[in-house]
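I would like to see how this sequence folds:
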Amino acid sequence: MSARTLVTGIGVAAPNGLGVEDFWAATRVGKNAIGPVTRFDVASYPSRLAGEIRGFDAKEHLPGRLVPQTDRVTQLALVAADCAFADAGLRPGDMDTYDMGVVTASSSGGIEFGQNELRNLWSRGARHVSAYQSFAWFHAVNSGQISIRNELRGPAGVLVSDQAGGLDALAQARRQIRKGSRLMATGGFDASICSWGWAARLADGLLSESDLPERAYLPFDEDAAGQVPGEGGALLVLEDEQGARARGARTVYAEFAGYGATLDPRPGSGREPGLRRAVDAALTDADCHPAEVDVVFADAAGTKRLDREEADAITAVFGPRGVPVTAPKTMTGRLGAGAAPVDVVSAVLAMREGLIPPTTNVELSPAYDLDLVAARPRTASVRTALVLARGRGGFNSAVVLRAVD
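Reported below is the predicted structural model:
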């Protein structure tokens, strides 16, 4: 049996909180962070709401030389990484740099940086394109910059599977730990609230067109009519148990106990979507019976078809109203590759406090046999949590987290 992989540090940059304590203070009570887009003019677009990280100034958190080199998404990732390493009680040099690595996920890369440099190219000429464009746009740039800033010379990589990518990155980090790495920094981030990113999001036809922040993103609700994008993500420090205990890790949040991933079948094939199989695989990997799961953090797509598929998968595994289900991303919007790592942070904090955060604004449709934690948080003993994520293109991922005594 493989040694346990532990979560020993967390950092978060989300629309409802920069830093773990601010994020949890807002999340636990259901504070809404969705509002009108302010980062560019959306007046001519059909969708005009987002979960923005307001008031973020990278110069207040990062060295001045880094700011012109990096897209907003990388700046958020670096700040979250700083928080995670501080939370884990680690500084560069505390371990052999080749024993530490990084795996992150991103679905849009540094898209705003790329947009701005393309504007310079076409309006001013090639001489005015930043030399940093060569890497600042790339999906792997967050992993690269985190590794440089924190002297991580072990395995590195990036996963690109849309909303499922954050869980896939965590799983890849666990694989590297099982292969011998002592520590992996892992998570996911996206920040595509710019005109180029917005056009890409509109193309899939899944965005809500409501202008009411409290009624725009309503997964599992009778009025569900689309998604609201957000920006940000979370970075976690994973370690093998023996190494964490040996160095005297001051905090152990949870065990990364199980993982499963599948792809949906071809549309029109008549075959069942793959989410249930991903859940079954994660539970099997964790040697966990469904009755042991205390809460499910849902993907919560916010469209009738996708909500139906997810509700059916949850009900098939746990039975009608068989487990509490929550989707705190209704406060922030969907953060792309950053969404599921933020849910993982919420799950381990729910374990710490014994409180399940709410699915805000949603009134559960009678069409779903779910025990949805809606309107208010729910006090509960949370020892085992299941986090779900689904990405465009048919990606399904599931992770089981377990409390550590």
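
going forward, measure contacts between C-alpha atoms and count neighbours the same way
Fine.

I figured G197 hits E112, correct?
Yes: between G197 and E112 there is a contact at 7.3 Å, judged by C-alpha atoms under 8 Å.

between those two, which one's more packed in?
Taking other C-alpha atoms under 10 Å, G197 and E112 do not tie; E112 has more neighbours (23 against 16).

let me know the secondary structure of the more buried one.
Put simply, E112 is helix when judged by DSSP: H, G, I helix; E, B strand; the rest coil.

where along the stretch 301-405 of the chain do the helices fall?
For the stretch 301-405 of the chain, applying DSSP state H, counting those that start in this stretch gives helices covering 304-318, 339-353.

go through those and pick out the most buried.
Of all the helices of the stretch 301-405 of the chain, helix 339-353 carries the top mean neighbour count, a mean of 25, counting by mean count of other C-alpha atoms under 10 Å.

residues making contact with that one?
With C-alpha atoms under 8 Å, 6 or more residues apart in numbering as the test, helix 339-353 has contacts from 10, 12, 14, 24, 27, 163-164, 166-167, 187-189, 232-236, 253-254, 297, 299, 328-329, 356-357, 381-385, 387-389, 401, 403.

how about a cut-off of 7 Å?
Helix 339-353 has contacts (C-alpha atoms under 7 Å, 6 or more residues apart in numbering) with 10, 12, 163, 166-167, 187-188, 233-234, 253-254, 297, 356, 382-383, 385, 387, 389, 403.

same question for stretch 245-252.
Against stretch 245-252 from outside (C-alpha under 7 Å, 6+ apart): L6, V7, T8, A88, G89.

residue contacts, the fourth one?
Contact criterion C-alpha under 7 Å, 6+ apart gives T8, G9, A249, R250, T251 as the residues in contact with A88.

how about G233, secondary structure?
strand.

I'd say it and A13 touch.
Yes: assessed by C-alpha atoms under 7 Å, G233 is found in contact with A13 at 5.5 Å.

can you pull out the helices in this protein?
For the chain, helices defined by DSSP state H occupy the ranges 20-27, 72-87, 111-124, 133-136, 141-150, 165-178, 195-202, 241-246, 275-285, 304-318, 339-353.

of all these, which one comes closest to N361?
Closest to N361 of the helices of the chain is helix 20-27 (C-alpha to C-alpha; 13.3 Å).

how about the closest one: buried residues?
Across helix 20-27, burial judged by 16 or more other C-alpha atoms under 10 Å covers V20, F23, W24, A26, T27.

for the comparison step, fold the sequence that follows:
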Amino acid sequence: MSTGRTDSTTDTTGTGSTTGTAVVTGIGVVAPNGLGTEEYWAATLRGESGIRRLTRFDPAQYPSRLAGEVLGFDPSAHLPDRLLPQTDHMTRLALTAADLAVLDAGAGPEELHTLGAGVVTASASGGFEFGQRELENLWSKGNEYVSAYQSFAWFYAVNTGQISIRNGMRGPSGVIVADQAGGLDAVAHARRQLRGGASLMVTGGVDSSLCPWGWTAQIATGLLSTSDDPARAYTPFADTANGYVAGEGGAILVLETEEAALARGARPYGSVAGHAATFDPPPGSSRGPALRAAILGALADADCPPGDVDVVYADAAGLPDKDAAEAAALREVFGPHGVPVTAPKSMTGRLYSGGGPLDLATALLGFRDGVIPPTANVTLPDPAHRIDLVTGEPRAVATRTALVLARGHGGFNSAMVLRAPAAPRTPSP
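Modelled structure (predicted):
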């Protein structure tokens, strides 16, 4: 388990064996604007947002009332009945995404049911909704009404455990806790496990805490937008930026070595070429934010000069100071307006540990279809940022190298470089 960096130095994930390229062979998406990879991708290219007023509870008494909610999800249509009493909504979403990813990868029992196949996911909150319900039972009815499943259903490692059990995966497993940055860190750790001899890794992140208990905790940060207009609540890099909208969902990926994937006839979406993680100094320090160091570390790990990067999937905090800091880091590395930048999470809200993996999935689909999806709800970025923000319509670009960024509350930074495959998958219709 990792809880993030303790200093501002880079971690380039270069420990262990250096043989083998980690490729993504399967993608599973559960997002506020699409349940399933292709449904999400089509909605994203249309600029269709999943941000709306909360429906799972009445948010009228709270200052923030909008969220990216996965509507229409019926867990009984995706999972066996025996799993429903023991799982939080978050875990049900994660299991569904993992099923979709494994199916997409074409991985069968011969790949999964081994001591070499493992799971590494990220989580920012655990099963808050399940925990809230059991606490309500405890205080209103008594301890005999508390489910035995409360012992693990709330736990931030529960997605890793349930995915590994469901798929018979007995290899190396773990969980990363680093808020929004955790999803990228989890994929990086899965890559380490492949370098150490693992045969296949299921990785990524799915989060959800859209319940009164979880909502109160999120509002306490003071970072959520209080706008009731879905088109104006989350506008990263715009001069109207006033906070972000929280969401649920994310993406689960299947990682394999390139040799193993090609040997069984799999068609990779792309490869994980580089990663680095840093931690910002404490408030009041004379040192500045460490996002730039994470970017440079990831590029160095990928042996990738800045000029080779075709697109940046931004962290896009939606807060004036954090947007300015990210834009400054991008200018320092790539120059003003030096690389296309996009934030498709403006259509889903920030998904905490699910946000980074969903951006990875989006970048890989962009490789496949030769397009950069737009940033929603932003007509023009604040000119002070001096970045080339993709807005309005998708930009037709045959991207080959993408940089994905994620920052977590409290100072976590993570950066990951993806490369397109030599023989790309067939574009979707």
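
ok, back up a step: relative to F138 of the first structure, which of the helices of the stretch 301-405 of the first structure is closest?
Shortest distance between F138 of the first structure and those, using C-alpha to C-alpha, is found for helix 339-353: 19.4 Å.

that closest one maps to which residues in the second structure?
Aligned using TM-score structural alignment, helix 339-353 of the first structure spans residues 355-369 in the second structure.

one more: stretch 189-206 of the first structure?
Counting by TM-score structural alignment, stretch 189-206 of the first structure falls onto residues 206-223 of the second structure.

so which of the buried residues of helix 20-27 of the first structure is the closest to R65 of the first structure?
Using C-alpha to C-alpha, V20 is the member of those that lies nearest R65 of the first structure, at 26.0 Å.

Provide a list of residues in contact with the equivalent of T5 of the first structure over in the second structure.
Matched by TM-score structural alignment, T5 of the first structure corresponds to A22 in the second structure. A22 of the second structure makes contacts with R191, L255, E256, T257, E258, S271, V272, as judged by C-alpha under 7 Å, 6+ apart.

hmm, 8 Å instead?
R191, L194, L255, E256, T257, E258, S271, V272, A273.

ok, V323 of the first structure next?
Listed by C-alpha under 8 Å, 6+ apart, the contact partners of V323 of the first structure are V293, D294, V295, V296, L370, D371.

which one of the helices of the stretch 301-405 of the first structure lies closest to G51 of the first structure?
When these are compared by C-alpha to C-alpha, helix 339-353 sits nearest G51 of the first structure, at 11.6 Å.

have a look at how far, on average, the closest one is from the second structure.
Superposed on the second structure, helix 339-353 of the first structure shows a mean distance to its aligned partners of 0.3 Å (mean C-alpha distance after the TM-score superposition for the first structure).

on that earlier part again, filter the contacts of V323 of the first structure by whether they're kept in the second structure.
Contacts conserved in the second structure for the contacts of V323 of the first structure, using both residues aligned by TM-score structural alignment, their matches' C-alpha atoms under 8 Å: V293, D294, V295, V296, L370, D371.

how close does the first one sit to Q242 of the first structure?
Think V293 of the first structure. Noted for V293 of the first structure: a distance of 26 Å to Q242 of the first structure, by C-alpha to C-alpha, to the nearest Å.

so these two - more neighbours on which side?
Taking neighbours as other C-alpha under 10 Å, V293 of the first structure and Q242 compare with V293 leading, 21 against 14.

how about the more buried one, what's its partner in the second structure?
Structural correspondence for V293 of the first structure with respect to the second structure (TM-score structural alignment): V309.

so which of the contacts of V323 of the first structure are in strands?
Taking DSSP state E as the definition of strands, the contacts of V323 of the first structure contribute V295, V296, D371.

out of the residues you listed, which one sits closest to P68 of the first structure?
Checking those one by one against P68 of the first structure (C-alpha to C-alpha), the nearest turns out to be V296, at 40.0 Å.

contact partners for that closest one?
The neighbourhood of V296 of the first structure, defined by C-alpha under 8 Å, 6+ apart, consists of V323, P324, V325, T326, A385, L386, V387, L388.

how does it look with 7 Å?
P324, V325, T326, A385, L386, V387.

same thing with R54 of the first structure?
Contacts of R54 of the first structure by C-alpha under 7 Å, 6+ apart: none found.

map it across to the second structure for me.
Applying TM-score structural alignment, one finds that R54 of the first structure aligns to L71 in the second structure.

one more: P155 of the first structure?
Counting by TM-score structural alignment, P155 of the first structure lines up with P172 in the second structure.

how many residues are close by the closest residue in space to its match that isn't next to it in sequence?
Once flanking residues are discounted, P172 of the second structure sits nearest to G118: 4.7 Å by C-alpha to C-alpha, 6 or more residues apart in numbering. Neighbours of G118 of the second structure under the rule other C-alpha under 10 Å: 29.

wouldn't G118 of the second structure be in contact with G168 here?
No: between G118 of the second structure and G168 there is no contact under C-alpha under 7 Å: 9.3 Å.

if I look at the alignment partner in the second structure of F40 of the first structure, how far off is E248 of the second structure?
Aligned by TM-score structural alignment, F40 of the first structure pairs with F57 of the second structure. Distance, F57 of the second structure to E248 of the second structure, using C-alpha to C-alpha: 14 Å.

show me which of these two is the more surrounded one.
Using other C-alpha under 10 Å as the criterion, F57 of the second structure and E248 rank with E248 on top: 27 against 10.

show me what that one lines up with in the first structure.
Alignment note (TM-score structural alignment): E248 of the second structure maps to E231 of the first structure.

now do the contacts for the nearest residue to its match once chain neighbours are set aside.
The shortest distance from E231 of the first structure to any non-neighbouring residue, by C-alpha to C-alpha, 6+ apart, is to A191 (4.4 Å). Contacts for A191 of the first structure were tallied using C-alpha under 7 Å, 6+ apart; they are R72, V73, E231, G232.

quick one: which of those residues is most hemmed in?
Neighbour counts for those peak at G232, which has 34 neighbours (criterion: other C-alpha under 10 Å).

quick one: residues contacting that residue.
A13, A14, P15, L76, F189, D190, A191, L335, G338.

so which of those is surrounded by the most neighbours?
Comparing the contacts of G232 of the first structure by number of neighbours (other C-alpha under 10 Å), F189 comes first, having 37 neighbours.

surely that residue touches G338?
Yes: the pair F189 of the first structure and G338 qualifies as a contact (C-alpha under 7 Å) at a distance of 4.1 Å.
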